[in-house]
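*Asks:* return a 3D structure for these sequence lines:
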Amino acid sequence: MSDNTEGFLSDQLSRSTPIFGLRLWIVLGISVGTAFVLVLFLIALWLMISKPNKSTCSTSKDNKSTSQISSTYPMHEIRIDKSKEPKNHKEVKSHIASNPLLELELVGKVENGALLKEDSSLVGVRKVQVEVSHLGWGHWYTLKELEEATKGFDDDRVIGEGGYGIVYLGHLKNNTKVAIKNLLNNRGQAEREFKVEVEAIGRVRHKNLVRLLGYCVEGDHRMLVYEYMDNGNLEQWLHGEVGPYSPVTWEARMNIIIGTAKGLTYLHEGLEPKVVHRDVKSSNILLDKQWTSKVSDFGLAKLLGSERSYVTTRVMGTFGYVAPEYASTGMLNEQSDVYSFGILIMEIISGRNPVDFTRPPGEVNLVDWLKTMVSNRNAEGVLDPKLRDKPSARSLKRSLLVAIKCVDPDPQKRPKMGQVIHMLEIDDFPFREGRQAEGNNSKHANDGMK
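*Replies:* The predicted structure is shown next:
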């Protein structure tokens, strides 16, 4: 009987099936194997779903490190003291402003100091997203920090004022002195100046450019924080009350000229896109204790790509320093800065303002007066009367010739800033090149210095 049964089962298992003509025992084997794999998959899925806390904890550090690398909304875990929970947006912003990692119940996402949304469902441990720097550089200062640094933006802390902002002396908690530029509440222009200044100079590091340390963006407030310069600006020393003799010697003045030239050369030739400052003037040249000059205030700067020789824009700048072709056509390039730099050299040498309506008619315009003096072979007559020590004839002629070349009416004949540095630093420049006439004005000036 058993032999008959076994034979029967063997026949049944060996018979063909409609599934691709496979034998029955093969189909049964495939079915069992598939069922086994499916069971294993379901078990694995159940294990993953049943342990979310472990998964979250294991990935939180990875998420944190990733966010720090990408500089995008770093996450911080903050332990809660429920009794100290902020009651409104203002309190939340205040807590974050004083310390983003304070052990308080901080709720929501903060972007540039402004609360965007709340999530009251979080308890125990809250995760707060703080955008430390969407610009990717520098330090993000809170409004509270800068208010404390300036004693509430006290008038006694004002160290400079301009068309677009007020500059305050600030003392940070680590006793570092800083200059804080508070842009005026002119939303359109203030916002544009803020962005231009940050884009133009935020990442730049050069000995002769004022370093931008960081910024503050809260609500309508836009502030820029710079390194503090102990000796103020050049305009104060040239035109302020300094007594019968200026403490800025001829040697110091030449160092200021060359340092400024090096800063502008870096902007024009060392960056891509190049930066055209557009407002080179004595009040924007800051000085340290050693009279090292640093170009500042890039609020009017323009970025100019290498593929463009000029850009047409609305005429901006300071009366007396603006290049004539820029004033008449709005066509701007680095030669516009070269012209302004030539005016600056004349101002440093003579101690006169670029335009002074209090002087006799022939002396109102600094460029015309200086060219006339030089062509009349009276180069020493242009010297600042407050200079105690007189320069050598060679040094004076060299600096005057460079200034005259920089203000050539034809922008194509003006030297580049890199060439200006070379001309200022070589001793034989006036005698080797001074005889090469470049237009009538340059020829007269050169003849006057022979």
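
*Asks:* for the rest of this, base every contact and every neighbour count on C-alpha atoms.
*Replies:* Fine.

*Asks:* for Glu145, give me its contacts.
*Replies:* 97-98, 172 (C-alpha atoms under 8 Å, 6 or more residues apart in numbering).

*Asks:* narrow these to those in strands?
*Replies:* Counting by DSSP state E, none of the members of the contacts of Glu145 fall within strands.

*Asks:* in helices, which of those residues appear?
*Replies:* Of the contacts of Glu145, the ones assigned to helices by DSSP state H are 97-98.

*Asks:* for the contacts of Glu145, which single residue is the most surrounded?
*Replies:* Per-residue neighbour counts (other C-alpha atoms under 10 Å) across the contacts of Glu145 peak at Ala97, which has 18 neighbours.

*Asks:* closest one of the contacts of Glu145 to Gly165?
*Replies:* Leu172 (20.3 Å; C-alpha to C-alpha).

*Asks:* max-length helix in the chain?
*Replies:* Criterion DSSP H: the longest helix present in the chain is helix 24-49.

*Asks:* relative to helix 24-49, how tilted is whatever helix or strand comes next after that one?
*Replies:* Heading C-terminal from helix 24-49, the first helix or strand you meet, by DSSP states H and E, is helix 52-70. Helix 52-70 runs at 70 degrees relative to helix 24-49, counting by axes from the mean of the first three to the mean of the last three C-alpha atoms, to 10 degrees.

*Asks:* what helices and strands are in contact with helix 52-70?
*Replies:* If contacts are counted by 3 or more C-alpha pairs under 8 Å, 6 or more residues apart in numbering; DSSP states H and E, helix 52-70 sits against strand 75-79.

*Asks:* circling back: for the longest helix of the chain, buried residues please.
*Replies:* By neighbour count on 16 or more other C-alpha atoms under 10 Å, the buried set for helix 24-49 is 24-25, 27.

*Asks:* would you reformat those residues as TSV and include distance to Gly448?
*Replies:* Formatted as TSV, the buried residues of helix 24-49 follow (distance: C-alpha to C-alpha, whole Å):
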residue	distance to Gly448
Leu24	116
Trp25	115
Val27	111
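
*Asks:* how about this one, so we can line them up?
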Amino acid sequence: MNQLLQISLSGVASFSVISAIFLFVYLICKCKNKSQRLEQTLPQTHPRQTTSGHATDELSSNSITAGESASFDPCLQEVSMAELNEATNNFNPKLIIGDGSFGLVYKAKLANGVTVALKKLSPDAFQGLREFRAEMETLGKLRHKNIVKMLGYCMSGPDRVLIYEFIEKGSLDEWLQDLPSLPPELSEGHWISPLSWRLRVKIVKGVANGLAFMHGLDTAIVHRDIKSSNVLLDNNFEAHIADFGLARSIEGAHSHVSTQAAGTMGYMPPEYRNGYTAASVKGDVYSFGVLMFEVATGKRPNWPVRDDGCELWMVEWAKKRMSENKHLEVIDTSIPKESLRDDEVYNFMKVAKLCTSEKPKERPLMSEVVDMLNSVAS
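*Replies:* Prediction:
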């Protein structure tokens, strides 16, 4: 009898324990479902935005989950990615006006009537959010008549778009190399076309002034991709340096070491081509010297030139002609010879030759180049 009672009591206890466990699980599930239903009835919240458009620290430092924008110029007020999409018809390829480093450039007219250039960065250009903001803040403060203004930027999800002032007459490369393909509104007018010698000298001086300004800052900025397609011309043919996709800030005379490829073949200084990755002001000086030769000769620096049955790179060819006292023979044939002064052309080419010295230490500073150009070309 006692044994039967013990068995009964044991069964009742087991049943009670199992029932309690099932009841506990049921209550947990019921509370969880209730919580989920409650969340669904509440309005969704997003990380709070400041008045400047920056997300608060609720956002991860390396990702963007909400729209963000910043303005560096009074002409650009609050702007959203939705407005930029509308202004470009969802970045229609028909509005592309350039192909800069790490992205395509589009022409767009904003809702406030301001025409701008929008550079939509490719995924290859992405970096940490904090680093990106810091670089944009630095470039957004650059104000010089020979540097394209960065007006602001806009980000949403994976998309990052830089907003620049629109420069009317396109790139120097187009005016030197592709004049027949320029739209009628750019190639017509009272200006001499193709570019006269005086206009070419003016453009070169403008680029020199812009670079000297960048290199002379307390924290120097090295462009690292000076070339004719990165020089834009306004209605007065004033030069504006554009596309700072490879630009780096450096302290004083120091250099910035980077594993990122810098520059464009033909303009790249020999130390870059040989694997030296430190960005320095002297690298910009070399590229500027190549640009000077291109402006004078009208020939692309990355295309070979035939000379006495041999093929030479444009810079080598121009230097060889100079050594033979045939510097006038390298000048673009579209420039009337009667408009040229022998001594002025020679001194202009001499500056270009000095800038393209093989050894960085032998190249002048851009401030020195400005002084030389002011003295050799009126």
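
*Asks:* by contact count, what packs against the longest helix of the first structure?
*Replies:* helix 2-14.

*Asks:* rewinding a little: read off where the longest helix of the first structure ends up in the second structure.
*Replies:* Per TM-score structural alignment, helix 24-49 of the first structure has no counterpart in the second structure.

*Asks:* how far does that helix sit from its chain's centre?
*Replies:* Computed by C-alpha atoms, centre = their mean, to the nearest Å, the chain-centroid distance of helix 24-49 of the first structure equals 62 Å.

*Asks:* okay, the angle between it and helix 2-14?
*Replies:* Relative orientation of helix 24-49 of the first structure versus helix 2-14 (the same axes, to 10 degrees): 70 degrees.

*Asks:* part of a helix, is Leu373 of the second structure?
*Replies:* Yes - assessed by DSSP: H, G, I helix; E, B strand; the rest coil, Leu373 of the second structure belongs to a helix.

*Asks:* so who does it touch?
*Replies:* 205, 348, 351.

*Asks:* give the contact list for the aligned partner of Thr356 of the second structure in the first structure.
*Replies:* Per TM-score structural alignment, the equivalent position to Thr356 of the second structure in the first structure is Val407. Val407 of the first structure is in contact with 323, 338-340, 342-343, 414, counting by C-alpha under 8 Å, 6+ apart.

*Asks:* for the contacts of Glu145 of the first structure, give me CSV that also has distance to Leu47 of the first structure.
*Replies:* Shown next, in CSV, are the contacts of Glu145 of the first structure (distance: C-alpha to C-alpha, whole Å):
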residue, distance to Leu47 of the first structure
Ala97, 43
Ser98, 44
Leu172, 53
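
*Asks:* quick revisit: between the contacts of Val407 of the first structure, which has the most around it?
*Replies:* Most surrounded of the contacts of Val407 of the first structure: other C-alpha under 10 Å gives Val338, at 29 neighbours.

*Asks:* how about that one, what's its match in the second structure?
*Replies:* Per TM-score structural alignment, Val338 of the first structure is aligned with Val285.

*Asks:* give me the three-state assignment for that match.
*Replies:* helix.

*Asks:* not counting sequence-adjacent ones, nearest residue to it?
*Replies:* Excluding the flanking residues, the one nearest Val285 of the second structure by C-alpha to C-alpha, 6 or more residues apart in numbering is Cys355, at 5.7 Å.

*Asks:* shouldn't that neighbour be in contact with Glu368?
*Replies:* No - look at Cys355 of the second structure against Glu368 with C-alpha atoms under 8 Å: they stay out of range, at 10.4 Å.

*Asks:* so these two - more neighbours on which side?
*Replies:* Counting neighbours by other C-alpha under 10 Å for Cys355 of the second structure and for Glu368 shows that Cys355 has the greater number, 27 against 13.

*Asks:* which residues sit in contact with that one?
*Replies:* 285-286, 288-289, 363-364.

*Asks:* mind checking what Ser171 of the second structure lines up with in the first structure?
*Replies:* Here Ser171 of the second structure is matched to Asn233 in the first structure, going by TM-score structural alignment.

*Asks:* show me what contacts its match?
*Replies:* 282-287.

*Asks:* just the element for the residue mapped onto Asp218 of the second structure from the first structure, please.
*Replies:* The alignment partner of Asp218 of the second structure in the first structure, by TM-score structural alignment, is Glu272. Using DSSP H and E, Glu272 of the first structure sits within no helix or strand.

*Asks:* to what extent is Glu272 of the first structure buried, counted in neighbours?
*Replies:* Counted with other C-alpha under 10 Å, Glu272 of the first structure comes out at 12.

*Asks:* OK, contacts around it?
*Replies:* Here Glu272 of the first structure is in contact with 305-306 (criterion: C-alpha under 8 Å, 6+ apart).

*Asks:* apply 7 Å and report the result again.
*Replies:* Glu272 of the first structure sits next to Gly305 when contact means C-alpha atoms under 7 Å, 6 or more residues apart in numbering.

*Asks:* mind telling me what element Tyr245 of the first structure is part of?
*Replies:* Using DSSP H and E, Tyr245 of the first structure sits within no helix or strand.

*Asks:* got it, and Phe431 of the first structure?
*Replies:* helix 429-433.

*Asks:* then Ser10 of the second structure?
*Replies:* Per DSSP H and E: helix 2-41 holds Ser10 of the second structure.

*Asks:* so after that helix, what's the next helix or strand?
*Replies:* Next element after helix 2-41 of the second structure (DSSP H and E): strand 68-71.

*Asks:* now Arg126 of the first structure, what's its secondary structure?
*Replies:* With three-state DSSP as the basis, Arg126 of the first structure sits in strand.

*Asks:* counterpart of it over in the second structure?
*Replies:* Residue pairing (TM-score structural alignment): Arg126 of the first structure is not matched to any residue of the second structure.
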